[in-house]
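Asks: Let me see the structure of the following:
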Amino acid sequence: MNGKSQLGDFLQTRRSQLRPDEVGVPTYGERRRVPGLRREELALLAGVSASYYARLEQGHSLNASPEVLDAIARALRLDESERRYLHDLARSAKPRSRRRPAPERVTEPTAQLLDALGDVPAIVIGRRSDVLAWNRLGHALFAGHLDPAAPDVPTERPNMARLVFLDAHTRDLYADWPSKAGAVVGNLRLVAGQYPEDPALHTLVGELSAKSEDFASMWADHRVKACAVADYEMRHPLVGSLTVMQQTLSQGPGPSIVVATTAAGSPSRAALDLLAQAITQAARTRSDNRLSTS
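Replies: The predicted structure follows:
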């Protein structure tokens, strides 16, 4: 999963997904072996030579200018997230631009913000979707079946991508699971473009591809999606159905905080309040039990 191969795979896959009639390329009724655009057709739309584009797609030309990349992005009809991803791939394909990711940790400002969000479900997510921390309500909403202390041990940290694709509880939690799964894969694609030499990311993608046919299919599709805000209907085992807005609060290049909010006065807000009451009562019961046995 190096930058050079990712760049070529992305260009080839997206070119094959773009039909000639979508971009006004005449086919004159000819039978085509593949439904997508040919290399020379994409090159013509982008305003570059066919040989240059072929070298770029094959990983033999790694010095494409930002202007050329933008022209190719327009020809492929990429959205803004996909355009930035293309630029990331082009940069990471150059040996001098490789970046080794630093170890992730929860900074003091992030810890304070997580504490301030006590009445709002919140989790701190690393770039590979590892759960670095969560507040009580975040744990109860997203992964109440797991040990609440798991994020405190680096080797035992839950990973949201693994949970979404490999954990039956989490899969059942989302009424529209394909939408959630697509968002997870789209975000991982963005990270792969930024950190193509990250061995832990290689391991995660390899594991998910081997264990989940759904993940393998979505990953091969090369869809890129920066999902900062999305509504999800959740089917929680304790409080039933509720609709939450999941928002990713980014603090720069470090970990992000994902919060789940509900509309004021809605049944979903009532369900979330009920969940908060349930975990508070459970905590009191555990405390009382410890006192009675001490």
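Asks: Please make it C-alpha for all contacts and neighbour counts, starting now.
Replies: OK.
Asks: burial count for the residue lying closest to Asp172 once chain neighbours are set aside?
Replies: Closest residue to Asp172 apart from its sequence neighbours, by CA to CA, 6 or more residues apart in numbering: Arg235 at 7.1 Å. Using other CA atoms under 10 Å, Arg235 has 18 neighbouring residues.
Asks: what helix or strand is Arg235 on?
Replies: strand 229-236 (DSSP states H and E).
Asks: Buried residues, that strand. List them.
Replies: 232-236 (16 or more other CA atoms under 10 Å).
Asks: Now do the helix or strand following it: everything it contacts.
Replies: Going down the chain from strand 229-236, the next helix or strand is strand 240-250, by DSSP H and E. For strand 240-250, contacts defined as CA atoms under 8 Å, 6 or more residues apart in numbering pick out 227-236, 256-262, 267-269, 271-272.
Asks: now the strand holding Arg235 against strand 240-250, angle please.
Replies: Interaxial angle of strand 229-236 relative to strand 240-250 (axes from the mean of the first three to the mean of the last three CA atoms, to 10 degrees): 150 degrees.
Asks: Packing partners of strand 229-236?
Replies: Counting by 3 or more CA pairs under 8 Å, 6 or more residues apart in numbering; DSSP states H and E, the packing neighbours recorded for strand 229-236 are helix 168-173, strand 240-250.
Asks: residues in contact with the most centrally placed residue in the chain?
Replies: With distances taken as CA atoms, centre = their mean, Asn187 lies nearest the centre of the chain, 2.3 Å away. Asn187 sits next to 224-227 when contact means CA under 8 Å, 6+ apart.
Asks: Out of those residues, who's the most crowded?
Replies: That'd be Val224 among these, by other CA under 10 Å, with 28 neighbours.
Asks: How about that one, nearest residue that isn't a chain neighbour?
Replies: Per CA to CA, 6+ apart, closest to Val224 is Gly186, 4.4 Å.
Asks: Would you do the same for the sequence below? I want to compare the two.
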Amino acid sequence: MSSHGAVGDEATSGLDRRTELREFLRSRRARLKPEDVGLLSHGRRRVPGLRREELAQLAGVSYAYYARLEQGYGETMSAEVLDAVARALRLTEEEREHLVRLAQPERPSATRTPPPPQPLRTSVQHLLDTLGVPAYVVDRRLDILGWNRLATAVFGDWSLLPPEERNAARLIFLSPETRERLVDPDSTSLGIARALRMNAGKSPGDPHFSSLVQELSQKSEEFRQLWARHEVSCGTAGESVRIRHPLVGEFDLVHEPMALPGGAPMRLMTYHAEPGSRSEEALRILASWEMEPLR
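Replies: So this is what the prediction gives:
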């Protein structure tokens, strides 16, 4: 899928898996130079990065065989071939998994339309309410399904938003208020775009996912640019996020995501402060104040 054009057509039918595979491989080739992989560069290059024939040589497969993979036809290719391509492209483990998922989607998910977003289980909401740190739950599309009072105090009151706007990607790319709460919103934007790309490979036929991509692509130039990079990651546990709060100033939180078992894929997103730090004191103040939820 390109960063413009075809997005609208995909909104009702899901992302096109073969297009995703083709553009992912092209983007990974483009970031490698011949000298990066021990090859000599001959002549001028119309586009950056390795040529198809160079990548095929590195992977130990014929040009025609690799070209077929880059055209989106990877169903009949062996795991050994895909691993060889992944090594030649110097893919990370997450990128390799993304490649395999796009090339050889699991059945029957490749032919069956995924179910619509699921509501949060009552027991999970109870868990959120008992946690002493800011926490919320997102699904694969990054819809925010539930949160606790401390998350409201730190990030803003999501209950004031229509349900369709309670989405982490929509908030970071389309909400100035959300970006104002983050000292480094660009870093968070990149992480969100990478997570969406990763999740898109798991749900290529999901029209709900495609409608989100369509909206963000139409409304955010930043999203279009990041989406076109085809970077994938589910994030790194222990990352620090600096919050800019209107009442307690700036403080740091450590992000710890956790997968929730059972039912539709969901992740519990928790944030804690280092013990004994000023950030911990800021959280303690927010937790103790009795006030109307912040907007």
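Asks: tm score of chain vs chain?
Replies: Here the TM-score for the pair of chains, by TM-score structural alignment, normalised by the length of structure 1, is 0.87; 275 aligned residues with a CA RMSD of 2.0 Å.
Asks: I'd like the contacts of Asn187 of structure 1 laid out as TSV, including distance to Gly240 of structure 1 and secondary structure.
Replies: Listed next are those as TSV, based on distance: CA to CA, whole Å; DSSP: H, G, I helix; E, B strand; the rest coil:
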residue	distance to Gly240 of structure 1	secondary structure
Val224	32	coil
Lys225	29	coil
Ala226	29	coil
Cys227	25	coil
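Asks: Identify, from the residues you listed, the entry nearest to Arg171 of structure 1.
Replies: Lowest distance from Arg171 of structure 1 to the contacts of Asn187 of structure 1 (CA to CA) belongs to Cys227, with 18.4 Å.
Asks: aligned partner of Ser217 of structure 1 in structure 2?
Replies: Matched to structure 2 by TM-score structural alignment, Ser217 of structure 1 sits across from Gln225.
Asks: Please tell me which residues of structure 1 stretch 184-200 of structure 2 aligns onto.
Replies: So stretch 184-200 of structure 2 sits over residues 176-192 in structure 1, by TM-score structural alignment.
Asks: now stretch 275-285 of structure 2: which residue numbers in structure 1?
Replies: Counting by TM-score structural alignment, stretch 275-285 of structure 2 sits on residues 264-274 of structure 1.
Asks: that's a helix at Pro148 of structure 1, yeah?
Replies: No. Counting by DSSP: H, G, I helix; E, B strand; the rest coil, Pro148 of structure 1 is not part of a helix but coil.
Asks: Arg267 of structure 2 and Val137 touch, don't they?
Replies: Yes. Counting by CA atoms under 8 Å, Arg267 of structure 2 does reach Val137; the two are 5.6 Å apart.
Asks: And the two? Which one has more around it.
Replies: Between Arg267 of structure 2 and Val137, counted using other CA under 10 Å, Val137 has the larger neighbour count: 24 against 19.
Asks: Can you tell me what the more buried one aligns to in structure 1?
Replies: Checking with TM-score structural alignment, Val137 of structure 2 has Val124 as its match.
Asks: Which residue, other than its chain neighbours, is closest to that match?
Replies: Looking at Val124 of structure 1 with CA to CA, 6+ apart, the closest residue is Ile257, at 4.5 Å.
Asks: quick one on the thing from earlier: which one of the helices and strands packed on strand 229-236 of structure 1 lies closest to Leu137 of structure 1?
Replies: With CA to CA, the closest approach to Leu137 of structure 1 among these belongs to strand 240-250: 13.2 Å.
Asks: what's the closest one aligned against in structure 2?
Replies: Strand 240-250 of structure 1 maps onto residues 249-259 of structure 2, going by TM-score structural alignment.
Asks: For that stretch, what is the distance to the chain centroid?
Replies: 17 Å (CA atoms, centre = their mean, to the nearest Å).
Asks: go on, stretch 210-230 of structure 1?
Replies: Using CA atoms, centre = their mean, the offset of stretch 210-230 of structure 1 from its chain centre is 8 Å.
Asks: now swap in stretch 89-106 of structure 1 and tell me
Replies: Centroid displacement of stretch 89-106 of structure 1 relative to its chain, using CA atoms, centre = their mean, is 17 Å.
Asks: before we move on, what about stretch 106-117 of structure 2?
Replies: Using CA atoms, centre = their mean, the offset of stretch 106-117 of structure 2 from its chain centre is 19 Å.
Asks: Run through the strands of the stretch 51-200 of structure 1 in chain order.
Replies: 122-125, 131-134 (DSSP state E, counting those that start in this stretch).
Asks: Could you count how many residues lie near the counterpart of Leu208 of structure 1 in structure 2?
Replies: Applying TM-score structural alignment, one finds that Leu208 of structure 1 aligns to Leu216 in structure 2. A total of 19 residues lie near Leu216 of structure 2 under the criterion other CA under 10 Å.
Asks: and what of Leu291 of structure 1?
Replies: Number of residues near Leu291 of structure 1 (other CA under 10 Å) recorded here: 9.
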